[in-house]
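J.: What follows is a predicted protein model with its sequence.
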Amino acid sequence: MTRLRHIGFLLFDDLTQLDFTGPLQVLNRIPGATVHLVARQQGPVRTDCGPFILADTDFANCPQLDLICVPGGWGIDQAMEDDATLDFLRRQAAGAQYVTSVCTGAFILGAAGLLDGVKATTHWRYHSALPRFGAIPVQARVVRDGSVFTGGGVTAGIDFALTIVREVFGEGLAQAIQLGLEYDPHPPVDCGSPTKASPAILDAVDSQFAPRWDAFLRVVDRLTG
């Protein structure tokens, strides 16, 4: 018996593939749970690295979800202004046990009005924009505020999902899933946070985000004034 019978991922074009597939690998191993890949229309959804994901249900036919997860990616700019996406998210959030995001997916939650007064995190490069949606920024890999869970950038989705499993089902299942996935990171370099990066590396990565950041802020300005 599970208290998370229906788990759904909100998909949109140009999502970050690992934002979605990281937590999917964890949450799909919950006994008795059904995972729904939800988009405006059934069929292929483009990721930011080439492959397509097949959405298996659309907004109209999605059952009430116990947990909804919103990944991030370059496509958030369009999703944040899509009324059908935001309406679906609001409807599902009203009946869900857990409303969650990974990386910049937090801003889709924000655009739907679901982060007002809520402690949250997101990718480090976008963290400063959280207050624009009424969120209270917290520098952490996973942040919980009531029924809302937010994960930091990309790989934090795995930690977020294991946090959910431990919350609902206890330490044993979380450990079993972690071991099954052999999630025991020992990266060959140690620069996974801006606090660990040299000024040169930080500047190089920041410059990669700069064009996308400007486009993102134009959307935020339209949404928040």
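T.: Sure thing, it's come through.
J.: drop to CA atoms for contacts and neighbour counts, all remaining ones
T.: Will do.
J.: Tell me which other helices or strands the longest helix anywhere in the chain touches.
T.: As assigned by DSSP state H, the longest helix anywhere in the chain is helix 199-224. Using 3 or more Cα pairs under 8 Å, 6 or more residues apart in numbering; DSSP states H and E, the elements in contact with helix 199-224 are helix 76-79.
J.: picking that back up, mind listing what's buried in the longest helix of the chain?
T.: By 16 or more other Cα atoms under 10 Å, the buried positions in helix 199-224 come out as 216, 219-220.
J.: could you pull out the strands for the protein?
T.: 6-10, 34-39, 43-46, 52-55, 57-58, 67-70, 98-102, 119-120, 136-137, 142-145, 148-151 (DSSP state E).
J.: Redo those strands as TSV? Include distance to L181.
T.: TSV is the format used below for those (distance: least, Cα to Cα, whole Å):
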stretch	distance to L181
strand 6-10	19
strand 34-39	18
strand 43-46	25
strand 52-55	21
strand 57-58	27
strand 67-70	20
strand 98-102	19
strand 119-120	27
strand 136-137	30
strand 142-145	19
strand 148-151	19
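J.: Tabulate those strands in TSV, adding columns for distance to A176 and mean neighbour count.
T.: Listed next are the strands of the chain as TSV, based on distance: least, Cα to Cα, whole Å; neighbours: other Cα atoms under 10 Å:
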stretch	distance to A176	mean neighbour count
strand 6-10	19	22
strand 34-39	19	21
strand 43-46	31	18
strand 52-55	27	18
strand 57-58	30	18
strand 67-70	21	26
strand 98-102	22	27
strand 119-120	28	24
strand 136-137	32	17
strand 142-145	20	19
strand 148-151	21	27
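J.: Tell me which of those lies nearest to A84.
T.: Each of the strands of the chain was scored for nearness to A84 using Cα to Cα, and the closest is strand 34-39 (10.0 Å).
J.: Next one for the comparison:
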Amino acid sequence: MPLAAPDTRLRIGSLLYEGLDQIDLTGPYEILSRLPNTTCRTYGTTLEPVRDVNGLRLAADELIEDAPQLDVLQVPGGFGQEALMEDERVLSWLRSQAAGATAVLSVCTGALLCGAAGLLRGRRATTHWAAHHLLPFFGATPVDERVVVDGTLYSSSGVTAGIDGALLLAAELRGAKAAQRIQLAVEYAPEPPFDAGTPRTAPADVLAEVRAVVAARTVQRELTARRVAARLGVTAAPAGDGPRDAREDPRDARA
């Protein structure tokens, strides 16, 4: 991706919807909104406040139909993603914006929304651990990495990985020094107190407990993914035997 000219104002827009995970949106927003000569806005299907998976109230700046052509389209994930997987109003907007955007940044299960819109076909991609095995239903090649770049598509895995994806995209848009200045300004230097952030490092009992929490939602997502695959004309089996790790929030018993 060529660097954007410094005097070119970047228009960055994030999809906002009921039941998203706010960090999927606000983490990248924190990074991208600090880029010079940039406008960041949120777009939704309603201007009424919506709640994220843990109850935080957020409101869109504008309706999706009123959005200009965006330079960067950010698609967050969260449990509410399921309700939009077959919502043609949202899917057609994603397709239209992606067609003219410089980059699309999906975070967590936002990749499934991109997939439902047909944006993952023939692409390498990643998503949240509990949905990673579903990517082939959308014609994508699953890649077990924190951030995957394939052309104009920047996909990041679960929740906090969106910050990494946004920093990488920031470097592509305005240069590595600009991204490094932002990283320093927000003091993004993770030193987690536990080495349990992936299924490869989490204790076995913790992994089992979190898998149990997300099991029902994972089954529902696969059913939806199969319907979407049929609509897209994609013939695919899920990759592996199920979720590859355990990164959805175990505090949310609604899974």
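T.: Received the coordinates, thanks. All of these numbers come straight from a predicted model, not from anything done at the bench.
J.: Please state their TM-score.
T.: The TM-score (TM-score structural alignment, normalised by the length of structure 1) is 0.97; 225 aligned residues with a Cα RMSD of 1.1 Å.
J.: about what we covered before: and of the buried residues of helix 199-224 of structure 1, the nearest to V205 of structure 1?
T.: F216 (16.7 Å).
J.: Quick one: residues contacting the closest one.
T.: D77 (Cα atoms under 8 Å, 6 or more residues apart in numbering).
J.: Counterpart of it over in structure 2?
T.: Aligned by TM-score structural alignment, F216 of structure 1 pairs with R221 of structure 2.
J.: what's the answer for T57 of structure 1, then?
T.: Using TM-score structural alignment, T57 of structure 1 lines up with E62 in structure 2.
J.: pretty sure its match is touching C40, no?
T.: No - using Cα atoms under 8 Å, E62 of structure 2 is not in contact with C40, being 11.6 Å away.
J.: any idea how far the match of F216 of structure 1 lies from A111 of structure 2?
T.: Using Cα to Cα, to the nearest Å, R221 of structure 2 is found at 12 Å from A111 of structure 2.
J.: what stretch of structure 1 does stretch 171-185 of structure 2 fall on?
T.: Against structure 1, stretch 171-185 of structure 2 falls on residues 166-180 (TM-score structural alignment).
J.: for whatever residue of structure 1 lines up with G118 of structure 2, what are its contacts?
T.: Alignment note (TM-score structural alignment): G118 of structure 2 maps to G113 of structure 1. The contact partners of G113 of structure 1, by Cα under 8 Å, 6+ apart, come to F133.
J.: Return the distance of G113 of structure 1 relative to Y126 of structure 1.
T.: For G113 of structure 1, the distance to Y126 of structure 1 - Cα to Cα - is 18 Å.
J.: got it, and N28 of structure 1?
T.: N28 of structure 1 is 28 Å from Y126 of structure 1, by Cα to Cα.
J.: which residue ranges form the helices in the stretch 51-200 of structure 2?
T.: 88-100, 110-116, 161-174, 176-185 (DSSP state H, counting those that start in this stretch).
J.: if we compare these, which one ends up closest to V53 of structure 2?
T.: helix 110-116 (14.0 Å).
J.: Which elements pack onto the closest one?
T.: strand 72-75, helix 88-100.
J.: which residue lines up with L86 of structure 1 in structure 2?
T.: Match for L86 of structure 1 (TM-score structural alignment): L91.
J.: residues contacting the closest residue to its match other than its chain neighbours?
T.: Distance criterion Cα to Cα, 6 or more residues apart in numbering; nearest residue to L91 of structure 2, sequence neighbours excluded, is A117 at 4.9 Å. Residues near A117 of structure 2 by Cα under 8 Å, 6+ apart: 91-92, 94-95.
J.: still on that earlier bit, go through the helices of the stretch 51-200 of structure 2 and pick out the most buried.
T.: Comparing these by mean neighbour count (mean count of other Cα atoms under 10 Å), helix 110-116 ranks first with a mean of 29.
J.: Give me the mean distance between that one and structure 1.
T.: With mean Cα distance after the TM-score superposition for structure 1, helix 110-116 of structure 2 departs from structure 1 by a mean of 0.3 Å once superposed.
J.: Residues in contact with that helix: which ones?
T.: 75-78, 81, 84-86, 91, 94, 106, 120-121, 125-127, 135, 138-140, 155, 225, 228.
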